[in-house]
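**Student:** Using only what follows, build the 3D model:
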Amino acid sequence: PMLGIVNEASLKMQEMTISVSHAFHALEYRHGPMSTATQNTLICILCCQPALRYEIPLVKDLKKLGANILVFHSHSNGRFSDFTDYEINIQDEFSDLLKPLLFMPLLQMLAYYRAKAKNINPDTPKNLSQVVELSL
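**Tutor:** Next up, the predicted model:
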C-alpha cells in the first residue's frame, strides 16, 4: 500500500531539491538498486505491518552496506532501532491503507528541508510551472 506514496514523495524530492531520487517497492531494492547504496545514500523505507518480516532483514542488509536509513513505521515495537540512523514511529490505530496520509507530510518536509540545505527555493522548482497548459 506504500508504493503510490513512495512514488509521489520521490517526485517531490526531485522537484524541490533538484536531486536524483528513485522510488521502489521496498523488496525490489534487492534486485539491483542495492548496488547503489553508499554512505552518501539516504534510503527511506515506508513499512507496513504485513511486510515487516521481509522489511526488517532488508533494512539490516542495507545498513551493512553503509547507507543512511530512515524508516517510517508503526507497530514495530523497537525492532528497527538497533540498525537505523533515523526512525519515525507513528503509533496509531489506522490501517496500512491510511498510513500514507500520515507519512506524506513528513516526506514533503524532508524534501523541503533538503532544498533549504542546498540553498534552493522549494517554491520555485527549476523548469516547472504551477499549472501545466496544453496547446491543442
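
**Student:** switch to C-alpha atoms for all contacts and neighbour counts from now on
**Tutor:** Will do.

**Student:** Okay, and Pro100 sits in which element?
**Tutor:** Per DSSP states H and E, Pro100 falls inside helix 99-117.

**Student:** any idea what Leu58 is structurally, helix, strand or coil?
**Tutor:** Under the three-state scheme (DSSP: H, G, I helix; E, B strand; the rest coil), Leu58 adopts helix.

**Student:** Relative to Phe103, how far out is it?
**Tutor:** 20 Å (CA to CA, to the nearest Å).

**Student:** swap in Lys12?
**Tutor:** Lys12 is 13 Å from Phe103, by CA to CA.

**Student:** Also Lys63?
**Tutor:** 22 Å.

**Student:** same check, this time on Asn89
**Tutor:** From Asn89 across to Phe103, the span is 10 Å (CA to CA).

**Student:** Pick out whichever of those two has more residues nearby.
**Tutor:** Comparing Asn89 with Phe103 by other CA atoms under 10 Å, the one with more neighbours is Phe103, at 19 against 15.

**Student:** Identify the residues contacting that one.
**Tutor:** Neighbouring residues of Phe103 by CA atoms under 8 Å, 6 or more residues apart in numbering: Phe72.

**Student:** ok, back up a step: pull up the overlap in contacts between Asn89 and Phe103.
**Tutor:** In contact with both Asn89 and Phe103: Phe72, using CA under 8 Å, 6+ apart.

**Student:** burial of Met16, as a residue count?
**Tutor:** By other CA under 10 Å, neighbour count at Met16 equals 22.

**Student:** same for the helix or strand hosting it, what does it pack against?
**Tutor:** Using DSSP H and E, Met16 falls within helix 3-17. Helix 3-17 makes packing contacts with helix 99-117 when contacts are defined by 3 or more CA pairs under 8 Å, 6 or more residues apart in numbering; DSSP states H and E.

**Student:** Second chain to compare with the first, below:
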Amino acid sequence: MTVSIGQAVAEFSLAATADKTISLSSLQGKRVVLYFYPKDATPGCTLESQQFRDLHAEFVAANTVILGVSRDSVKSHDKFQAAQELPFDLLSDADEALCTSFDVIKLKNMYGKQVRGIERSTFLIDETGVLRQEWRKLKADGHASAVLEAVKAL
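**Tutor:** Next comes the predicted model:
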C-alpha cells in the first residue's frame, strides 16, 4: 500500500550506516525527512546530500531527523557518508520494501534502455508518524532549502 499525505506511515526498520538499524518508531516525537535518491556518489545524489548536510544544524534545531534512502548496500553508504562528511544516516533498502511503500521505483530511460530505478523524491513525516508533505520528480539543486522551509512551517 502506498503512503498518502495525511496518513500514518507504516512502521519500517532498515539497516543504516555505522552498523545501526533505524525504525520509524524509534524516531517518535521527531519530524523525519526521508529523501530517496538513485545512487551513492553520483553527481545529483552527491549535490543533494551535500545540501542536506550543509543545512543539517537548522534541521536539528527544528527537531527534524534527515535520512537518505537508496538501494545501495550499507558498505556503499558508509563510504559515501564518510566521503561527503554527512552528519545523518543513510538507509539501505536493498529489497525495495520502503521504496515500494512510497512508490518511488519507476521505469526510467538510461542510454535508450528502460531500467527500474529510484525517482528522486522526499517525504516529510511529522512527530506522530503522519506524512505531511511530499516532493516527487525533483531536481537535486536547491531542494534541501525547500524542505527546510516546509519543516519550519509545520
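
**Student:** Need the TM-score from the superposition.
**Tutor:** The TM-score (TM-score structural alignment, normalised by the length of the first structure) is 0.38; 72 aligned residues with a CA RMSD of 3.6 Å.

**Student:** which is the next helix or strand following the helix holding Met16 of the first structure?
**Tutor:** Downstream of helix 3-17 of the first structure (by DSSP H and E), the next one is strand 42-46.

**Student:** what angle separates that next one from helix 99-117?
**Tutor:** Relative orientation of strand 42-46 of the first structure versus helix 99-117 (axes from the mean of the first three to the mean of the last three CA atoms, to 10 degrees): 160 degrees.

**Student:** Check which residues of strand 42-46 of the first structure are buried.
**Tutor:** Across strand 42-46 of the first structure, burial judged by 16 or more other CA atoms under 10 Å covers Leu42, Ile43, Cys44, Ile45, Leu46.

**Student:** can I get these in CSV with distance to Leu110 of the first structure?
**Tutor:** Putting the buried residues of strand 42-46 of the first structure into CSV (distance: CA to CA, whole Å) gives the following:
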residue, distance to Leu110 of the first structure
Leu42, 11
Ile43, 12
Cys44, 10
Ile45, 13
Leu46, 14
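
**Student:** how about those residues, which pair is most distant?
**Tutor:** Leu42 and Leu46 (13.0 Å; CA to CA).

**Student:** out of the buried residues of strand 42-46 of the first structure, who's nearest Lys99 of the first structure?
**Tutor:** Proximity of those to Lys99 of the first structure (CA to CA) peaks at Leu46, which lies at 9.2 Å.

**Student:** Next one: the closest one from Pro57 of the first structure, what distance?
**Tutor:** 14 Å.

**Student:** What segments of the second structure are helices?
**Tutor:** 43-54, 56-61, 74-84, 97-101, 143-153 (DSSP state H).

**Student:** Next one: Val74 of the second structure from Ser145 of the second structure, what distance?
**Tutor:** For Val74 of the second structure relative to Ser145 of the second structure (CA to CA), the value is 27 Å.

**Student:** Then Val32 of the second structure?
**Tutor:** Distance from Val32 of the second structure to Ser145 of the second structure, by CA to CA: 15 Å.

**Student:** just to revisit the earlier point, when Val74 and Ser145 of the second structure are compared, which one has more neighbours?
**Tutor:** Each of Val74 of the second structure and Ser145 has its neighbours counted (other CA under 10 Å); Val74 has more, 22 against 14.

**Student:** how about the more buried one, what does it touch?
**Tutor:** Ala15, Ala16, Thr17, Leu90, Leu91, Ser92.

**Student:** By neighbour count, which of those wins?
**Tutor:** Leu90 (32 neighbours).

**Student:** What distance do you get for that residue to Met110 of the second structure?
**Tutor:** Leu90 of the second structure sits 25 Å away from Met110 of the second structure, taking CA to CA as the criterion.

**Student:** ditto for Leu131 of the second structure
**Tutor:** The value you get for Leu131 of the second structure to Met110 of the second structure, if CA to CA is used, is 31 Å.

**Student:** Who has more neighbours out of those two?
**Tutor:** Set side by side, Leu131 of the second structure and Met110 show more neighbours around Leu131, with 21 against 10, by other CA under 10 Å.
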